[in-house]
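K.L.:
Provided below for reference: sequence and predicted model.
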Amino acid sequence: MNETKVMEFILVGFSDFPDLRITLFVFFFLTYLVTLTGNVLLMTIIRLHRQLHIPMYFFLSILSFSETCYTFAVIPKMLVNLITEEKSISFTGCAVQMFFFIGFGGTNCMLLTVMGYDRCVAVCKPLHYKVLMNDRVCSQLVAFAMVTGFTLSLIDTYFIFTLPFCGEKEINHFLCDMAPVIQAACTKNNGIEIVIFIFCIVVVFGSFILILLSYVLIFNTILKIPSTEGKHKAFSTCASHLIVVVVHFGCASIIYLRPRSTYSLEGDSLISVTYTVVTPLLNPVVYSLRNKDVHLAIWKCLGRKFCIWMR
């Protein structure tokens, strides 16, 4: 078989909506700016205020950092493609984008699992919380989340880019995600698709099950609290995390835990926008709006800056 090795891909992206390119660019650009500002502000606030130096906010700052890197792997290239006619990405560039996209995406799943465990210990074992969630344990949990996410990403990326690609190949997406890149291959390899699907189950479904188990224990403990005020206080510490989990895993499940034959450019691009653009924005917004400690820290910081400006 005479094959020409592919050197670059064409990201189709939002080519089906040429009249909306400028509108989409403005929307995504502003959303990206707000996301970056929100996550950087959240990390800075947590870093500067000692009352936020507890495991819950430590994990939140790591999640914000991971979300920032996650969006950086995708959105700048997407913005460039929206305003230029050049929509190509090199073979190596596509592999690198996929590696970091899946790596930080998997890390986010694992971090949300770790945060669920943290809330479970805080509610179910409050007297042992400082011992069970000491600095060493927290650092180990973060390291485990990142190593797991990027190890699985490396395996998935390696398997996908060992597939044969030939000629000028279009990727029916605005990023180098797994399903559209696999579809761009010259030949199909069901074995590789099965292996990748299993890894997706391990990360997405496995993480969600662990979070679900954490919340079963949390709700069981909350129901035993006699006072309504105590129940509300215990649940309020978990509400923000629960909102982010539902959105994050809801979108990830639709994309990665389903038959490849159901892939479609229009539907998947819309869902992908949700978890690549909207979900990273949701993280700082939800945790900032619903958390009194973060509110207080922000107002203290703003008050200090205002006092310095008035001098």
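P.N.:
Structure's in. What do you need?

K.L.:
CA atoms for contacts and neighbours, from now on please.
P.N.:
Will do.

K.L.:
for the protein, which segments count as strands?
P.N.:
8-11, 88-90, 169-171 (DSSP state E).

K.L.:
ranges for the helices of the stretch 51-200 of the chain?
P.N.:
Under the criterion DSSP state H, counting those that start in this stretch, the stretch 51-200 of the chain contains helices at 55-72, 75-83, 91-124, 129-132, 135-160, 178-183, 190-200.

K.L.:
which one of those is the most hemmed in?
P.N.:
helix 91-124 (a mean of 23; mean count of other Cα atoms under 10 Å).

K.L.:
isn't residue 297 up against residue 43?
P.N.:
No - at 11.7 Å, residue 297 does not count as touching residue 43 under the criterion of Cα atoms under 8 Å.

K.L.:
circling back to that earlier point, to residue 281, which of the strands of the chain lies closest?
P.N.:
Nearest to residue 281 among these is strand 8-11; the distance by Cα to Cα comes to 24.1 Å.

K.L.:
tell me which other helices or strands that closest one touches.
P.N.:
Using 3 or more Cα pairs under 8 Å, 6 or more residues apart in numbering; DSSP states H and E, the elements in contact with strand 8-11 are strand 88-90, helix 91-124, strand 169-171.

K.L.:
same thing but 7 Å
P.N.:
Under the contact criterion of 3 or more Cα pairs under 7 Å, 6 or more residues apart in numbering; DSSP states H and E, strand 8-11 touches strand 88-90, strand 169-171.

K.L.:
out of those strands, which one sits most buried?
P.N.:
Taking mean count of other Cα under 10 Å, strand 169-171 is the most buried of the helices and strands packed on strand 8-11, at a mean of 20.

K.L.:
okay, now the one to match up with it:
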Amino acid sequence: MSAILIFSTKPVLDEIEAWLRALADERQASGETIEAYERDLRQFMTFMTGYHARPCELADFADLKPVDLRAFLAARRRDGAGAASLGRGLSGIRSFLRHLERKGLASSAGAKAMRAPKKTKSLPRPLTVAGALDVTEEADAFAAEPWVGARDVAVLTLLYGCGLRISEALGLDGSALGDPDARSMTITGKGGKTRLVPLIPAVHEALGAYRALCPFHLAKGEPLFRGVKGGPLRPQIVQRNMARLRGALGLPSSATPHALRHSFATHLLAAGGDLRTIQDLLGHASLSTTQAYTAIDSARLLSVYDAAHPRARRRG
């Protein structure tokens, strides 16, 4: 927050703090969303400070026009920001303006009139079945201690075996997955939405091995996955381990922790899984989000057909 202070007056800073608190308490936004919105607003205020050659004031938000927002988006685009980043940045600014509008300090009409940059639809990029299995089986390859290796295997097995987001896995309570006979668990995902996720034997085995070796007491109210000093395991550690694994295993740069969630869905669909069931397992609010996986599977089937069917190749 101190970085924002450089580009704003005290009244603006007070309103930003109130807005972020409201996002957490009233909207129950995730920590990642709040962090992203705060970062996007900081970028906007940095731009506005240069735009007006002085720190931002509340009056600047009250007088905000579409031309100001277009100038900001153009500057961000010149810096290399893509459509998704620009759209999220605009969403954060709109959220802050709505906060000010509710207090009679600004109008969000100008921001509402702005269209978000059109995103290029890209398909999820899952690993192959062999690649996903290699990752979960070799996840302990770079661990300095056995318990750390068991932890890394357990985390990646959860992502692939249950289709969890990395934030969902790292947010599990110390009492989670303590019953080896449990066949499902409840996960709280985006927006506080809960879903039931089946548990396969591989998940129980990986978690059991981690619990047996972990030197820290995994109690209710404490994080299940720990860093080497006992604090909560950070996503960056999992991402770094995955980067080492993909290098060692010769996997593409798209082989990230989140790609294991994509792999979970794609491999279920390829094995005959029902699209609506997969939607429920992933916690997608809209079926259209889950339908992206059908395009992947269709592309795979066409590739197999072209390679294998005798009449698929043209004769010269």
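P.N.:
Thanks, I have it. Bear in mind that the values here come from a model prediction, so they are computed numbers and not experimental data.

K.L.:
just the TM-score for the two chains, thanks.
P.N.:
Overlay of the two chains. TM-score (TM-score structural alignment, normalised by the length of the first structure): 0.23; 116 aligned residues with a Cα RMSD of 6.1 Å.

K.L.:
can I get the strands of the first structure in TSV including distance to residue 143 of the first structure?
P.N.:
Output for the strands of the first structure, formatted as TSV (distance: least, Cα to Cα, whole Å):
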stretch	distance to residue 143 of the first structure
strand 8-11	33
strand 88-90	31
strand 169-171	33
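
K.L.:
returning to what we had before: adding distance to residue 246 of the first structure, write the helices of the stretch 51-200 of the first structure out as CSV.
P.N.:
Output for those, formatted as CSV (distance: least, Cα to Cα, whole Å):
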stretch, distance to residue 246 of the first structure
helix 55-72, 16
helix 75-83, 23
helix 91-124, 11
helix 129-132, 25
helix 135-160, 19
helix 178-183, 22
helix 190-200, 17
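
K.L.:
gap between residue 62 of the first structure and residue 119 of the first structure?
P.N.:
Using Cα to Cα, to the nearest Å, we find residue 62 of the first structure at a distance of 16 Å from residue 119 of the first structure.

K.L.:
with residue 216 of the first structure instead?
P.N.:
12 Å.

K.L.:
what is the neighbour count of residue 47 of the second structure?
P.N.:
Residues lying near residue 47 of the second structure (other Cα atoms under 10 Å) number 20.

K.L.:
who are the neighbours in contact with it?
P.N.:
residue 72 (Cα atoms under 7 Å, 6 or more residues apart in numbering).

K.L.:
check which helix or strand covers it.
P.N.:
helix 31-52 (DSSP states H and E).

K.L.:
mind listing what's buried in that helix?
P.N.:
33-34, 36-49 (16 or more other Cα atoms under 10 Å).

K.L.:
same check on stretch 219-237 of the first structure?
P.N.:
For stretch 219-237 of the first structure, by 16+ other Cα under 10 Å, it's 219, 221-222, 231, 234-235, 237.

K.L.:
farthest pair within these?
P.N.:
Taking Cα to Cα as the measure, these have their most distant pair in 221 and 237, spaced 13.5 Å apart.

K.L.:
let me know the secondary structure of residue 197 of the second structure.
P.N.:
Look at residue 197 of the second structure: counting by DSSP: H, G, I helix; E, B strand; the rest coil, its state is strand.

K.L.:
wait, doesn't it sit right on residue 159?
P.N.:
No - counting by Cα atoms under 7 Å, residue 197 of the second structure stays clear of residue 159, with 11.5 Å between them.

K.L.:
those two: which is more packed in?
P.N.:
Set residue 197 of the second structure next to residue 159 and count neighbours by other Cα under 10 Å: residue 159 wins out with 24 against 19.

K.L.:
you'd agree the more buried one is up against residue 263?
P.N.:
No - when contacts are counted by Cα under 7 Å, residue 159 of the second structure is not listed as touching residue 263 (9.2 Å).

K.L.:
sorry, back to before: cross the buried residues of stretch 219-237 of the first structure against helices and list the overlap.
P.N.:
219, 221-222, 231, 234-235, 237 (DSSP state H).

K.L.:
so can I have CSV of those showing distance to residue 159 of the first structure?
P.N.:
Formatted as CSV, these follow (distance: Cα to Cα, whole Å):
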residue, distance to residue 159 of the first structure
219, 41
221, 44
222, 45
231, 48
234, 44
235, 42
237, 41
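
K.L.:
skipping its backbone neighbours, what lies nearest residue 67 of the first structure in space?
P.N.:
residue 280 (5.6 Å; Cα to Cα, 6 or more residues apart in numbering).

K.L.:
I'd say that neighbour and residue 35 touch.
P.N.:
Yes - contact criterion Cα under 7 Å: residue 280 of the first structure and residue 35 qualify, at 6.5 Å.

K.L.:
chain center to stretch 287-294 of the first structure, what's the gap?
P.N.:
20 Å (Cα atoms, centre = their mean, to the nearest Å).

K.L.:
for residue 278 of the second structure, give me its contacts.
P.N.:
Contacts of residue 278 of the second structure by Cα under 7 Å, 6+ apart are residue 265.

K.L.:
now swap in residue 99 of the first structure and tell me
P.N.:
153-154, 157.

K.L.:
dump those into a markdown table; add distance to residue 249 of the first structure as well.
P.N.:
A markdown table is the format used below for these (distance: Cα to Cα, whole Å):
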| residue | distance to residue 249 of the first structure |
| --- | --- |
| 153 | 17 |
| 154 | 21 |
| 157 | 21 |
